[in-house]
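Enquirer: A predicted structure for the sequence below; I have some questions about it.
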Amino acid sequence: MSDFNTLELITDNRGFATLWLSREAKNNAFNAEMIRELIIALDQVQGDPSLRFLVLRGRGKHFSAGADLAWMQQSAELDYHTNLDDARELAELMYNLAKLKIPTLAVVQGAAYGGALGLISCCDMAIGADDAQFCLSEVRIGLAPAVISPFVVQAIGERAARRYALTAERFGGPRARELGLLAESYPAGELELQVGLWVTNLLQNSPAAMRASKDLLREVGNGALTPALRRYCENAIARIRVSAEGQEGLRAFLQKRAPSWQAQEPRS
């Protein structure tokens, strides 16, 4: 694993990784270095076949305050083409996170502003504290949530995205759960316990089946029925049934025993 200045990438011997945003003194705000390091870290995760899933977290009091204002001030002094390059780098990060082959779980505490909502929206699932604060804050400083907007719309829907992008209202964990941005919202004191339960649950599942299901759901999209989608789904179930883990899972179920990915799970 690479050494990072703004991140920590920690691999658990049970078969998952935690990617920590680690600019605690800056409330984990993005700058060009963090964006580049996130891209590198995700590439490392993508290339590690031993990983079952990824947990995305922020060190300290806040998940992420969004863009670093000092970095944004520097960007404002640059020309259009340089700003376009910065936008393309941020887009690469968001698209790479959204397309990661393994499941992703964001864990949110404190502030999650601006581009931080993009990271959360790009993850397959997210949980957070009841007292977390979410905000699409860009219009307050004369900007727009441009690069992250497709992912935010997918996460909370077009109507809600219009409201929060145009008003820059803050909302808490329970509202984020109502909108679908969070799968669940918990009292702050219970969040660590719940992270452990989510991890334990994900470790019960076939790694190959989770990857296949993520590919499947990406192809299904909004569920519009087409002949091509029907064929894709038919092939998908046939492939997973004859795969090694598919065969092992069916045998384990019929034999009333734990499948190998549970039985061979290293114990702490």
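Expert: That came in fine, so what should we check first?

Enquirer: going forward, measure contacts between C-alpha atoms and count neighbours the same way
Expert: Will do.

Enquirer: For residue 162, give its distance to residue 122.
Expert: Distance, residue 162 to residue 122, by C-alpha to C-alpha, to the nearest Å: 18 Å.

Enquirer: more neighbours, the two?
Expert: More crowded of residue 162 and residue 122, by other C-alpha atoms under 10 Å: residue 122, with 27 against 14.

Enquirer: Report the contact partners of that one.
Expert: Residues near residue 122 by C-alpha atoms under 8 Å, 6 or more residues apart in numbering: 94, 95, 97, 98, 151, 152.

Enquirer: Over to residue 212?
Expert: 236, 240.

Enquirer: Wait, a strand at it?
Expert: No. Going by DSSP: H, G, I helix; E, B strand; the rest coil, the assignment for residue 212 is helix, not a strand.

Enquirer: measure it to residue 233 for me?
Expert: The spacing between residue 212 and residue 233, counted by C-alpha to C-alpha, is 11 Å.

Enquirer: Alongside the first one, take a look at this:
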Amino acid sequence: MSHPSPRPPVLVQFDPKRRCAELRLCRPETANLLDQGVIAALTNALRELAGQAGLRAIVLSAEGDTFCAGIDLRWMQAGAHASPADNLRSAATLARLFKAIHDSPVPTIAKIQGDALSAGLGLVAACDIAIANDHARFRTREVRVGILPALMSPYVVQALGPRLAKYLFLTARPLSAQEALQVGLLHQICPSGELDGLVASCVDDIVQGSPASLPATKALVQTVAHRAVTDQVVAETTACIADFRARGQAQAGIACAIDGVLPPWMEDHESSR
């Protein structure tokens, strides 16, 4: 008697008409805890999607009542019996996942239907945009477990600033969705029944951007972030736009704007709606 194949820990769904993909955590029975298999599946999927021609948005979502409850502590506990080299390799897998999200040339949107705890908060902070229902909570608990929020720290500090990050890390107090919106961790919140529509609307706005401008704009922000406005920064950004506006796609977009017509990439989007 054959048995059904087990569900993959991460489901990848493409929407070719809207030029977006969804990565969905599919372990609601574990509150979508991250272990070696889930981390590998997410990282591999992100790397594959980064090379997809024409893809303009990636949505990171989850099944069940919890977005992600963090790392599976049983997996981490196994590190007590591992060699230092094996421990380092194990930790590096999650570090690579966060960086793959952060460095993805395709804009990333966290669609948060429930609590994002510990490494789950790291996933949210690593994404470019975060949208949640209004009952989601955000919390780190590492200090209470006796460990550090090391791997997520670059992204949480970048999103919230060092002072608020220290408050959250040291107290392990939760942020409500409203509080997370106020401090900039989230960009939008809504009642649960409206989350799908709100995320879809955000994707629709993003995919109207030119395929060349979207990754270049994301890279631009990362280049100038936290730098003083020096002559060097001014020179770099001047050279950037001087080069970019002479390219074919930019010239096509400029001509269409002057003529009052949609550029080709927006015409394709409108025809698919």
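Expert: Sure, I can see it. None of these values were measured; they are calculated from a predicted model.

Enquirer: Quick TM-score on the pair, please.
Expert: Once the chains are laid over each other, their TM-score by TM-score structural alignment, normalised by the length of the first structure reads 0.94; 266 aligned residues with a C-alpha RMSD of 1.6 Å.

Enquirer: Give the equivalent position in the second structure for residue 124 of the first structure.
Expert: If you follow residue 124 of the first structure across to the second structure using TM-score structural alignment, you land on residue 128.

Enquirer: which non-adjacent residue is nearest that match?
Expert: Closest residue to residue 128 of the second structure apart from its sequence neighbours, by C-alpha to C-alpha, 6 or more residues apart in numbering: residue 108 at 5.3 Å.

Enquirer: ok, whichever residue in the first structure pairs up with that neighbour - contacts?
Expert: Matched by TM-score structural alignment, residue 108 of the second structure corresponds to residue 104 in the first structure. By C-alpha under 8 Å, 6+ apart, the residues touching residue 104 of the first structure are 53, 54, 55, 56, 123, 124, 125.

Enquirer: Going along the chain, name the helices of the first structure.
Expert: Listed in chain order, the helices found in the first structure under DSSP state H are 32-46, 69-76, 80-98, 115-122, 149-156, 158-167, 173-179, 191-202, 207-220, 227-242, 244-255, 260-263.

Enquirer: quick one: the fourth one to the second structure mean distance?
Expert: So the one you mean is helix 115-122 of the first structure. Aligned to the second structure and superposed, helix 115-122 of the first structure gives a mean residue distance of 0.9 Å (mean C-alpha distance after the TM-score superposition for the first structure).

Enquirer: quick one: that helix to chain centroid distance?
Expert: Relative to its chain's centre, helix 115-122 of the first structure lies at 7 Å (C-alpha atoms, centre = their mean, to the nearest Å).

Enquirer: got it, and the shortest one?
Expert: When C-alpha coordinates are averaged (C-alpha atoms, centre = their mean), helix 260-263 of the first structure and its chain have centres 26 Å apart.

Enquirer: next one: stretch 198-218 of the second structure
Expert: The answer for stretch 198-218 of the second structure is 14 Å, by C-alpha atoms, centre = their mean.

Enquirer: and the end-to-end length of that stretch?
Expert: Using C-alpha to C-alpha, the end-to-end distance of stretch 198-218 of the second structure comes out at 21 Å.

Enquirer: returning to that earlier point: from residue 263 of the second structure, how far off is the residue nearest to residue 128 of the second structure?
Expert: Look at residue 108 of the second structure and residue 263 of the second structure: by C-alpha to C-alpha, they are 23 Å apart.

Enquirer: repeat for residue 138 of the second structure
Expert: Going from residue 138 of the second structure to residue 263 of the second structure by C-alpha to C-alpha gives 40 Å.

Enquirer: Can you pick out the residue with more neighbours from these two?
Expert: Set residue 138 of the second structure next to residue 263 and count neighbours by other C-alpha under 10 Å: residue 138 wins out with 24 against 20.

Enquirer: Near the alignment partner in the second structure of residue 194 of the first structure, how many other residues are there?
Expert: Under the alignment (TM-score structural alignment), residue 194 of the first structure pairs with residue 198 in the second structure. By other C-alpha under 10 Å, 19 other residues sit near residue 198 of the second structure.

Enquirer: got it, and residue 221 of the second structure?
Expert: By other C-alpha under 10 Å, the residues close to residue 221 of the second structure number 10.
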